[in-house]
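Participant: Sequence first, then the predicted structure:
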Amino acid sequence: MSQPAQQQEPPGTTGAMEPTPDHGEQSYRGSGRLAGKKAVITGGDSGIGRAVAIAYAREGADVLISYLNEDEDARETARWVEEAGRKAVLFPGDLADPATCRAVIDKAVQEFGKVDILVSNAAFQMTHETIEEIPDEEWDRTLAINLSAFFHLTKAVLPVMPPGGSIIGSSSVNSDNPVPTLLPYSATKAGIANMTASMAQLLAERGIRANSVAPGPIWTPLIPATMPEDEVESFGQQVPLQRAGQPAELAAVYVLLASDEASYVSGARIAVTGGKPIL
């Protein structure tokens, strides 16, 4: 499946995308692998975050959905969580502010009593042809949302995450194969991979696991909202499978890493790239 040239204003919305991404709404079947668990997913309103929220709910987890301001998308994700019979909590706010990161965790504890799973997935990117084009403020904001928020969320969640907990960072194939026009984004994704590997070692004695997922080109609102139209049209064709992946195609990996079945999986980095190796 390919996509026509299109463009949106950041952060982008699912409803304006053509074709509409597949988040597993009609295909994901749960089997109780996360029964009784409580999850926080940032960037949970759309894209990978929505697919993970749907999967987690169908596996038996209650979900807090953190998002910036995409209320319509967030409500739609919450509807799917509730249709699965699980509790959905919506939390809008800008994760570039450390106080918002702490408030996300505080809200989860207020609603759930604990947090078993943290998925740090919210991300920002913009395309620039030269380094000089990148505004200082955009560099700072990209690092704040993509990388620093992961630190602040993790620091806030540790006191309320029991042994057996799982922290999952959304990295990217760009961390090892950086796209030059996405310099700040690629740098943050390398940072997430490195930080997660460090956390796996620091948190092992607490019984908390930390892993990351490295997606390749995935069809989410971030793409038409941050890339030129011609790049949107060819998006995904550069990988061996010659297409963009759908958010639903990552959900099972996030479920595995959150589940008790992955009790010896920590410090791992799982590539979901359509055949492009991570070196």
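Facilitator: Now that the structure is in, tell me what you want to look at. Numbers count the residues shown, from 1 in each chain.
Participant: From here on, just use CA atoms for contacts and neighbour counts.
Facilitator: Fine.
Participant: The helix or strand hosting residue 64 - contacts with which helices or strands?
Facilitator: Using DSSP states H and E, the element containing residue 64 is strand 62-67. On a contact count with 3 or more CA pairs under 8 Å, 6 or more residues apart in numbering; DSSP states H and E, strand 62-67 meets strand 38-42, helix 47-58, helix 71-83, strand 88-92, helix 98-112.
Participant: how about residue 132, secondary structure?
Facilitator: Here residue 132 is recorded as helix under DSSP: H, G, I helix; E, B strand; the rest coil.
Participant: Oops, could you answer that again for residue 270 instead?
Facilitator: What three-state DSSP gives for residue 270 is strand.
Participant: check contacts around residue 45.
Facilitator: The neighbourhood of residue 45, defined by CA atoms under 8 Å, 6 or more residues apart in numbering, consists of 65, 66, 67, 70, 71, 73, 74, 75, 76, 77.
Participant: let's see 7 Å
Facilitator: By CA atoms under 7 Å, 6 or more residues apart in numbering, residue 45 lies in contact with 65, 67, 73, 74, 77.
Participant: also this one, for the comparison:
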Amino acid sequence: MNTNAYPKPPLPEQQQDRTPGLTEPMNPKPDHGEKSYKGSGRLVGKAALITGADSGIGRAVAIAYAREGADVAISYLNEHDDAKETARWVEEAGRKALLLPGDITDRQHCKDLVAKTAEAFGRIDVLVNNAAYQMTYDSLEEISDDEWDKTYSTNIGAMFRITKAALAHMKEGGAIVNTTSVNADNPNPGLIAYASTKGAIQNFTGGLAQLLAERGIRVNCVAPGPIWTPLIPSTMPPEKVKNFGSQVPMKRAGQPAELAAAYVMLASDEASYISGATVAVTGGKPII
């Protein structure tokens, strides 16, 4: 595909008054691969649990996994219409979809969504820790203790708890894929709480890959650059949304569909010797 096929800034000014945001009000609409992703049987017979799978990157990964042959558990907060749309695409691919609403900052919910996935599918072959929370602040003093704690509990605390629970249902050959960010290496000062959790995720991934190697479970992460998802208009001011993506060499935001192949590769058996890696999908911006 031509790398210039997608919209470039300036984008229409827009802002959503709830977090996480919703897909329907976004202009332009994100591409999740609904019409473009074609599977080739790389995940046939596998069962995957994806957090934050109602929209954005999570939806794109769910669609790709289903078209590659996997059943998909869709973990999300409360965006029911978005989650149902993701489930529709999974089922259209001929795979099972399991909807799992709830707050992953709740410790019991982390255990419950893993248990429900294992009960429905009999196992968990692939875990994608993708759900995240962010807000933009101009100074450290603006960030409350509660805001800091919420960011850490959502982005890294839940990842730890869900992963720990999932390991009881994962066998040799299993794969864990975590969503970090370009912010792990090049932190945006306006996203300091979010960016620091993404650094923690990258470190967690590297350590866990070593810890689980003897069990035959691989752990990797994907580091997206600016990606056009509901998180953007719901957590950034309109002027930043308007110019979102202009800072990278490709001069545009990426679309969720453009990350799907990385998540498929890391989940597939073809990646049997890849563990502890970070795959950058950043529109040409290098990570160090």
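Facilitator: Yes, it's here. Everything quoted here is computed from the prediction, not taken from an experiment.
Participant: Just the TM-score for the two chains, thanks.
Facilitator: Overlay of the two chains. TM-score (TM-score structural alignment, normalised by the length of structure 1): 0.99; 279 aligned residues with a CA RMSD of 0.5 Å.
Participant: quick one: which of the contacts of residue 45 of structure 1 is most hemmed in?
Facilitator: residue 65 (28 neighbours; other CA atoms under 10 Å).
Participant: Strands along the stretch 151-288 of structure 2, start to end?
Facilitator: For the stretch 151-288 of structure 2, the strands defined by DSSP state E, counting those that start in this stretch occupy 175-179, 218-224, 278-281.
Participant: now the helices and strands packed on strand 62-67 of structure 1 in a markdown table, with distance to residue 184 of structure 1?
Facilitator: Shown next, in a markdown table, are these (distance: least, CA to CA, whole Å):
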| stretch | distance to residue 184 of structure 1 |
| --- | --- |
| strand 38-42 | 20 |
| helix 47-58 | 20 |
| helix 71-83 | 26 |
| strand 88-92 | 24 |
| helix 98-112 | 19 |
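Participant: Of these, flag the one that's most buried.
Facilitator: Ranked by mean neighbour count, those are led by helix 47-58 with a mean of 29 (mean count of other CA atoms under 10 Å).
Participant: So which bit of structure 2 is it matched to?
Facilitator: Aligning helix 47-58 of structure 1 against structure 2 (TM-score structural alignment) gives residues 56-67.
Participant: Can you list the buried residues in stretch 230-250 of structure 1?
Facilitator: Residues of stretch 230-250 of structure 1 classed as buried: 232-236, 239, 243-250 (neighbour count, 16 or more other CA atoms under 10 Å).
Participant: so what's residue 58 of structure 1 up against?
Facilitator: 29, 30, 84.
Participant: Mind doing that once more with 8 Å?
Facilitator: Residues near residue 58 of structure 1 by CA under 8 Å, 6+ apart: 28, 29, 30, 31, 32, 81, 84, 85, 86.
Participant: Alignment lookup: the third one to structure 2.
Facilitator: So the one you mean is residue 30 of structure 1. Under the alignment (TM-score structural alignment), residue 30 of structure 1 pairs with residue 39 in structure 2.
Participant: Next one: that match from residue 86 of structure 2, what distance?
Facilitator: As judged by CA to CA, to the nearest Å, residue 39 of structure 2 and residue 86 of structure 2 stand 16 Å apart.
Participant: center of structure 1, which residue is that?
Facilitator: Nearest to the mean C-alpha position of structure 1, by CA atoms, centre = their mean, lies residue 121 at 2.3 Å.
Participant: Please pull up the equivalent of that one in structure 2.
Facilitator: Using TM-score structural alignment as the criterion, residue 121 of structure 1 maps onto residue 130 of structure 2.
Participant: I'd assumed residue 68 was in contact with residue 92 of structure 1.
Facilitator: Yes: counting by CA atoms under 8 Å, residue 92 of structure 1 touches residue 68, with 5.2 Å between them.
Participant: Nothing else from me, thank you.
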